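In: Below is the structure, and that's it, no one-letter string:
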């Protein structure tokens, strides 16, 4: 379903991608949920932007998460999935779709490794500094379970993915300049293990630490 009310075209699908979805070597991905607790708050929306700039929104009801084509995309080894804060989105995709996306790239991790001169690594901060784009985050906490999404929600959802390819290009340059490209790749590869740790009880524990405070008592 295409809209002429927005400054860009998009396709809104129910419960899975349609046959019209085509991408090249990469696709930007984000999720919208009922909240930030992945054991409690369900997945409502997965938004995608292809490397050719086409936007797709997959809206889920509360019962149907079969999403065969979307799952196939998430695990296609030939298509890079670009996230911002991949850790959360990948957990939600694992919890509700049953797959862990791979291969992946996380602009937040790339920013933390490359932009060490700042503590601002949000998508809004990255878009403003690297692309001179001001994002409107007003709909971030809106109700994404609504049967009909508002134009403002759709604009917000698309804006969360439409700049990720350009951000990756900028961050790759900074990573290379600082000699941290391979370190970033290793972090991206570790995300699969990080997601499994999160959903099996080690979300808040640093298992790499030599000891915990309890060991000193």
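Out: Thanks, I have the structure now. Computed from a predicted structure; not experimentally measured.

In: all contacts plus neighbour counts: C-alpha atoms, from now on.
Out: OK.

In: give the contact list for the nearest residue to residue 147 once chain neighbours are set aside.
Out: Counting by Cα to Cα, 6 or more residues apart in numbering, the nearest residue to residue 147 once its immediate chain neighbours are dropped is residue 61, at 7.9 Å. Residues near residue 61 by Cα atoms under 8 Å, 6 or more residues apart in numbering: 14-15, 44, 145, 147.

In: what packs against the top helix by length along the chain?
Out: Under DSSP state H, the helix in the chain containing the largest number of residues is helix 181-199. Counting contacts by 3 or more Cα pairs under 8 Å, 6 or more residues apart in numbering; DSSP states H and E, helix 181-199 is packed against helix 86-97, strand 104-106, helix 107-114, helix 164-177.

In: rerun that using 7 Å as the cut-off
Out: helix 86-97, strand 104-106 (3 or more Cα pairs under 7 Å, 6 or more residues apart in numbering; DSSP states H and E).

In: Comparison target, given below:
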């Protein structure tokens, strides 16, 4: 594992093996499939979580979340929010306190989703805050993957157009990789806590986000 006290540089990251998700990916843009998909996901106790938004290049311009990604340990699920809306079935997962949703800077994702529709998020784990317990320097997903998993992940597609009518294969792979990495990081950080004798149960933000949707 890379020394946490040492600054993580691009040169260090570039020396690591490049990895991306190679498993099954389910892209959902038709709400008629949601019940079946959500029923399968709801069997999971832990989900990797992330969202994607079309980038903004003009000052003051804002865009809504385009994609919601979940990884359940078997498959990556990409929900095209821009096409089918923030469906009630998805809210049920994000409001279920018994299903952990692990992501980085989850407050920003939740704030973006709440702009679409009000919901009461529970069971979220912010990996950046967990990493702070170990005084890890550099806590973006890419840097966390480098430090903790000792792999490099590409961020090349981050600023691509997530509102494309049809997502490119590279976009799909990128989005799935982010949710997959968050899932792996959750279990690795949990293991680190146990090894250091800290509380073995990573605290979830079950009540942190139970304010109304007009949160600033």
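Out: It's in. Every value quoted in this text rests on a predicted model; they were computed, and no experiment measured them.

In: Could I get the TM-score for this pair?
Out: Remark: TM-score between the superposed chains equals 0.75 [TM-score structural alignment, normalised by the length of the second structure]; 189 aligned residues with a Cα RMSD of 3.0 Å.

In: Which PyMOL command selects the buried ones in the contacts of residue 61 of the first structure?
Out: Buried subset of these, written as a PyMOL selection, criterion 16 or more other Cα atoms under 10 Å:
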select buried, resi 15+44+145
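
In: Which of the contacts of residue 61 of the first structure are still contacts in the second structure?
Out: Mapped onto the second structure and checked by both residues aligned by TM-score structural alignment, their matches' Cα atoms under 8 Å, those keep the contacts 44, 145.

In: circling back: separation between whatever residue of the second structure lines up with the residue nearest to residue 147 of the first structure and residue 14 of the second structure?
Out: Under the alignment (TM-score structural alignment), residue 61 of the first structure maps onto residue 82 of the second structure. For residue 82 of the second structure, the distance to residue 14 of the second structure (Cα to Cα, to the nearest Å) stands at 34 Å.

In: can you check residue 64 of the second structure too?
Out: Per Cα to Cα, residue 64 of the second structure is found 32 Å from residue 14 of the second structure.

In: Neighbour count for the two, which is higher?
Out: Set side by side, residue 64 of the second structure and residue 14 show more neighbours around residue 64, with 16 against 13, by other Cα atoms under 10 Å.

In: Run through the residues that contact the more buried one.
Out: With contact set as Cα atoms under 7 Å, 6 or more residues apart in numbering, residue 64 of the second structure has these partners: 53, 112.

In: That one pairs with which position in the first structure?
Out: Residue 64 of the second structure maps onto residue 42 in the first structure, by TM-score structural alignment.

In: Hmm, residue 77 of the second structure is touching residue 68, no?
Out: No. Between residue 77 of the second structure and residue 68 there is no contact under Cα atoms under 7 Å: 8.1 Å.

In: Which residue ranges of the first structure form strands?
Out: With strands called from DSSP state E, the first structure shows them at 10-14, 26-33, 43-50, 55-59, 80-83, 104-106.

In: would you list those strands in CSV and tack on distance to residue 159 of the first structure?
Out: Below are the strands of the first structure laid out as CSV (distance: least, Cα to Cα, whole Å):
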stretch, distance to residue 159 of the first structure
strand 10-14, 12
strand 26-33, 10
strand 43-50, 10
strand 55-59, 10
strand 80-83, 13
strand 104-106, 16
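
In: Figure out which of those strands is closest to residue 139 of the first structure.
Out: strand 26-33 (10.5 Å; Cα to Cα).

In: how big's the offset between that closest one and the second structure?
Out: In the superposition against the second structure, strand 26-33 of the first structure averages 1.0 Å from its aligned positions (mean Cα distance after the TM-score superposition for the first structure).

In: And the contacts of that strand?
Out: Around strand 26-33 of the first structure, the neighbours that count as contacts under Cα under 7 Å, 6+ apart are 41-51, 79-83, 89, 144, 160-161, 164-165.

In: Show me what counts as buried in stretch 51-63 of the second structure.
Out: Residues of stretch 51-63 of the second structure classed as buried by neighbour count (16+ other Cα under 10 Å): 51-55.
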